[in-house]
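> Mind looking at a prediction? Sequence and model below.
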Amino acid sequence: MKAPRKYFEPLAIGAPRPLLELPFRLERMIHFVPPHNEKLRAKAGELVSQVDVLLGNLEDAIPIEAKTAAREGVIAMARATEFGTTGLWVRVNALNSPWFLDDMTRLVGEIGDELDVVMIPKVEGDWDIHFVDQYLALLEARHGLKRPILVHAILETAEGVNNVASIAAASPRMHGMSLGPADLAASRAMKTTRVGGGHPDYRVLADASEPGAARPSAQQDPWHYTIARMVDACAANGIKPFYGPFGDFSDPAACEAQFRNAFLLGCAGAWTLHPSQIAIAKKVFSPDPAEVAFASKILAAMPDGSGAVMIDGKMQDDATWKQACVIVELAKQVAARDAGYAAVYQL
C-alpha cells in the first residue's frame, strides 16, 4: 500500500500534481459520439450547448476496420470544437486490445490540454487503474501538460464489481465509474440480451391467498444491487457514480424509469447514446422543482441543521437537513448552467 504522503505525488518527473479535489462539473448526461462517422461528428458543435459531457467513443460499437478512423476523428473533433463548460471525454479501447497504446499516446500528445477524462472499459481491479495512472503521468510529462487527465472506470465484469471498492480508491486521478450492464450481464452469465433496464421475467410473485386466485406480480430491477455497491464505493472515495447505457431507443418511458432509479440511488448522470435520451437525462438528473422548494423550506427553518421542526406535517431533523443540502446544492449547480431551471428553482 502506498504511503499516504505519497498518494498525491506526481508519478513521473515533470507530470502535473494530482488533484486534491475533483473540479466542479455538472455531468447529467455523457453523450456518446461515434467519431469515425463524419456526419455525426460534424454535429459536435451543436451538441456542446445541449449536453454536459461529449464523449468520443473508440471502443464498442466501433468496427475493427474503423478504429483508426475513429481515433483520427476524435482528435479532429476536439480541435474543431469550442467546448466551453462542456466536458470532453474519450472512451479508449480496452487495456488488452491492440489499439489502447496508440489511443493513449495520440490523445494525450495531440489533444491532452482539451481532454478532461479518459474512460477505461472493463476495469477488473485497482491494478488496471495503477497502470493507466502511471502511463498517463509519463505522457503528461512528455507533452508538458499543466493539469492531470482524470480516469473514469466502467464496471462491466464480475471481477470488476467484486473489486469495486479498491478500484474507487486506486488513484487521486479517479473521476468516477459507470455501470456497463451489457458486458456485465455476459460476464455473469445472466440470461438476457438487453442493454440495461429491467426484464419482464425478473419478478416477484405475491403469496397465494387461496387456490386458483389471481396472484399479483411486479417486475424488479436486476441492476439495483450493483448500482448500490458502485454508489457506496464512489461516495466513500469522493468520486462520482453513473448509470451506463440504455439500449432500447424506442422505449423512452423505460429509459426514464431506469435513469430515475439510478438518480434516486445516488448516481450523478447516465450515458446517452441517442439524441432522444439527452432530454430524458436532463430531466431526471435535475432535481424536481417541488423537491427543491421543500428542501429550501427545511434549510430556511433549520439554518444550522440542529434541532427538529415540523414542516407541512412532517418532522425534520439533522438527517433530513443533510438530505435537503444535497438537493439544494445540486439545484444550484443545475441553475448555474441552465437558465430555464434557474428561473424555476428561484435560488
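Sure thing, it's come through.

> use CA for all of it now, contacts and neighbours both
Will do.

> so where do the helices sit in this protein?
Taking DSSP state H to define them, one finds helices in the chain at 38-41, 44-47, 67-80, 100-111, 126-143, 158-162, 164-168, 181-187, 224-236, 252-265, 276-284, 289-301, 318-337, 339-345.

> For the fourth one, enumerate the helices and strands it packs against.
Read it as helix 100-111. The contact analysis (3 or more C-alpha pairs under 8 Å, 6 or more residues apart in numbering; DSSP states H and E) places helix 100-111 against helix 67-80, helix 126-143.

> Can you add mean neighbour count and give those helices back as JSON lines?
JSON lines is the format used below for these (neighbours: other C-alpha atoms under 10 Å):
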{"stretch": "helix 67-80", "mean neighbour count": "19"}
{"stretch": "helix 126-143", "mean neighbour count": "18"}
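
> residues contacting the residue nearest to residue 103 when sequence neighbours are not counted?
Excluding its sequence neighbours, the residue lying closest to residue 103 (C-alpha to C-alpha, 6 or more residues apart in numbering) is residue 92, at 6.3 Å. Going by C-alpha atoms under 8 Å, 6 or more residues apart in numbering, residue 92 touches 57-59, 100, 103-104, 118-121.

> what about versus this one:
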Amino acid sequence: MPDLRPRRSVLYMPGANARALEKAKGLDADTLILDLEDSVTPDAKADGRAQVCAAVASGDYGRREVTIRVNGLDTEWFAEDVRAAAAAGPDAVVVPKVDSAAQVVRIEEALVAAGAPAHTAIWAMVETPLAMLRTFEIASASDRLAVLVLGTNDLAKELHAEHVPGRGPLLAALSMALLGARAAGKVILDGVYNDVRDLDGFAEECTQARQFGFDGKTLIHPGQLEPCNSIFAPSEEEIAQARKVIDAFDEAKATGRGVATVDGRMIENLHVDNARRVLAVAAAIEDR
C-alpha cells in the first residue's frame, strides 16, 4: 500500500517571494512545494534558492510536509539546486519533466553525492507523452522515489489538447499514470486547475481525480485548499460505512463464514481492505 501520509492538498509557493513563504506557514495545506522552477526568473534563481533553503531549514512550517521543486536535469541550475536542497533537508526534492528511469537514477545519484539526508525523497513530475508511456518504469526506478506528480499543463501543450471541462483529451494519460504509479506502489498527485476563480469547476475536477484514484491534487492558490482538503478526505458517512463493513465481516468470520452482507450487499476481503484503507486515511488526516 502506498504511503498514507495525507497529501490531499499540495500547494506550490513561489520561491522568490518572501511574503508568500511567510504566508505559507499559516495555510492549511498538507504539503508545500517551494518552487525554484517556473515561478522564479533566471536572474532570481540564486536568491530564490537561498531563500527557499533557509525557509526549509528553519523548521517553521510545523508538521506540514515541505518539499523543494528544483530546476530540471537539463538546466544550468539543477546541480546547485540539489546541493543546496540536500543541505536544507526537505521532505522531498520535486524534479520536473522526468521521462525515464535513467533520469531517476541520475537524480538519486546527485542527492547522494550532495549528502542529502535519508528522509529526503524524490518526487518525479511526469508531464510529457513519453513519461506517460513510462510511468511504471519511472515510478519503480528507485525506492527513494515516493511520489509521481502529474504536470497536466505541459502534457496538454505537448498533446496539442484543449483544456475542457471533464478533461476528455487527458483521460487516457491520467489512467496510464495511475496504472504505473499503483503498479509500483507509489503515491500519485493530480495536476493543477488553472482558473483560481472557478471553485465550482475546481471542485468537479477534484471529485473526478478522487474517483479516478489520485491521492491528492497540486494547487496554485490558497483559495483552493478548503475544497480540496474536503473532497480528498473520507466523509463521516464513508467512515461510518467502513466501520460497519469491518464489524460485519469480523462477526461473519467469528461464526465461520467467509462473507458477510451489509445493506443487502455481499462483503468479502476486498471490501474489507477498502474499508480499512478509508479508516487509515482518516486517521492519518486526524494525526497530521
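Right, received. Where do you want to start? Worth saying up front: this structure is predicted, and the values here are computed from it rather than measured.

> on that earlier part again, which one of the contacts of residue 92 of the first structure is nearest residue 240 of the first structure?
residue 119 (12.9 Å; C-alpha to C-alpha).

> Tell me which residue of the second structure matches up with the closest one.
Residue correspondence to the second structure (TM-score structural alignment): residue 119 of the first structure is matched to residue 94.

> Surely residue 142 of the second structure touches residue 104?
Yes - shown here, residue 142 of the second structure and residue 104 form a contact pair, counting by C-alpha atoms under 8 Å, at 7.1 Å.

> What is the nearest of the contacts of residue 92 of the first structure to residue 327 of the first structure?
Nearest to residue 327 of the first structure among the contacts of residue 92 of the first structure is residue 119, at 27.3 Å by C-alpha to C-alpha.

> before we move on, the earlier item: so for residue 306 of the first structure, which of the helices and strands packed on helix 100-111 of the first structure sits nearest?
Per C-alpha to C-alpha, nearest to residue 306 of the first structure of these: helix 126-143, 39.9 Å.

> Run a quick neighbour tally on the residue in the second structure that residue 37 of the first structure lines up against.
Matched to the second structure by TM-score structural alignment, residue 37 of the first structure sits across from residue 17. Look at residue 17 of the second structure: counted by other C-alpha atoms under 10 Å, it has 16 neighbours.

> Who are the contact partners of the residue nearest to residue 17 of the second structure when sequence neighbours are not counted?
Distances taken as C-alpha to C-alpha, 6+ apart put residue 48 closest to residue 17 of the second structure, at 7.8 Å, once the chain neighbours are dropped. Residue 48 of the second structure makes contact with 15-17, 36, 40, according to C-alpha under 8 Å, 6+ apart.

> Repeat the analysis, applying 7 Å as the threshold.
Residues counted as contacts of residue 48 of the second structure (C-alpha atoms under 7 Å, 6 or more residues apart in numbering) are 15-16, 36, 40.

> got it, and residue 252 of the first structure?
By C-alpha under 7 Å, 6+ apart, residue 252 of the first structure has no neighbours at all.

> Trace it over to the second structure, please.
Residue pairing (TM-score structural alignment): residue 252 of the first structure is matched to residue 199 of the second structure.

> ok, now residue 179 of the first structure?
In the second structure, residue 179 of the first structure lines up with residue 150, judged by TM-score structural alignment.

> Name the member of the contacts of residue 92 of the first structure with the shortest distance to residue 273 of the first structure.
Nearest to residue 273 of the first structure among the contacts of residue 92 of the first structure, with distances taken as C-alpha to C-alpha, is residue 57, at 10.4 Å.

> any idea how far that closest one is from residue 88 of the first structure?
11 Å (C-alpha to C-alpha, to the nearest Å).

> so how far is residue 153 of the second structure from the closest residue in space to residue 169 of the second structure that isn't next to it in sequence?
Nearest non-adjacent residue to residue 169 of the second structure, counting by C-alpha to C-alpha, 6+ apart: residue 161, 6.1 Å away. Note on residue 161 of the second structure: its distance to residue 153 of the second structure, by C-alpha to C-alpha, is 10 Å.

> Repeat that for residue 93 of the second structure.
Residue 93 of the second structure is 20 Å from residue 153 of the second structure, by C-alpha to C-alpha.

> ditto for residue 113 of the second structure
32 Å.

> Aligned to residue 322 of the first structure, what sits in the second structure?
Under TM-score structural alignment, residue 322 of the first structure pairs with residue 273 in the second structure.

> residue contacts, that match?
Contacts of residue 273 of the second structure (C-alpha under 7 Å, 6+ apart): none.

> related to what we said a few turns ago, can you find the partner of the residue nearest to residue 103 of the first structure in the second structure?
Counting by TM-score structural alignment, the partner of residue 92 of the first structure is residue 70.

> Against residue 111 of the second structure, how distant is its match?
For residue 70 of the second structure relative to residue 111 of the second structure (C-alpha to C-alpha), the value is 12 Å.

> do the same with residue 217 of the second structure
As for residue 217 of the second structure, its distance to residue 111 of the second structure is 26 Å (criterion: C-alpha to C-alpha).
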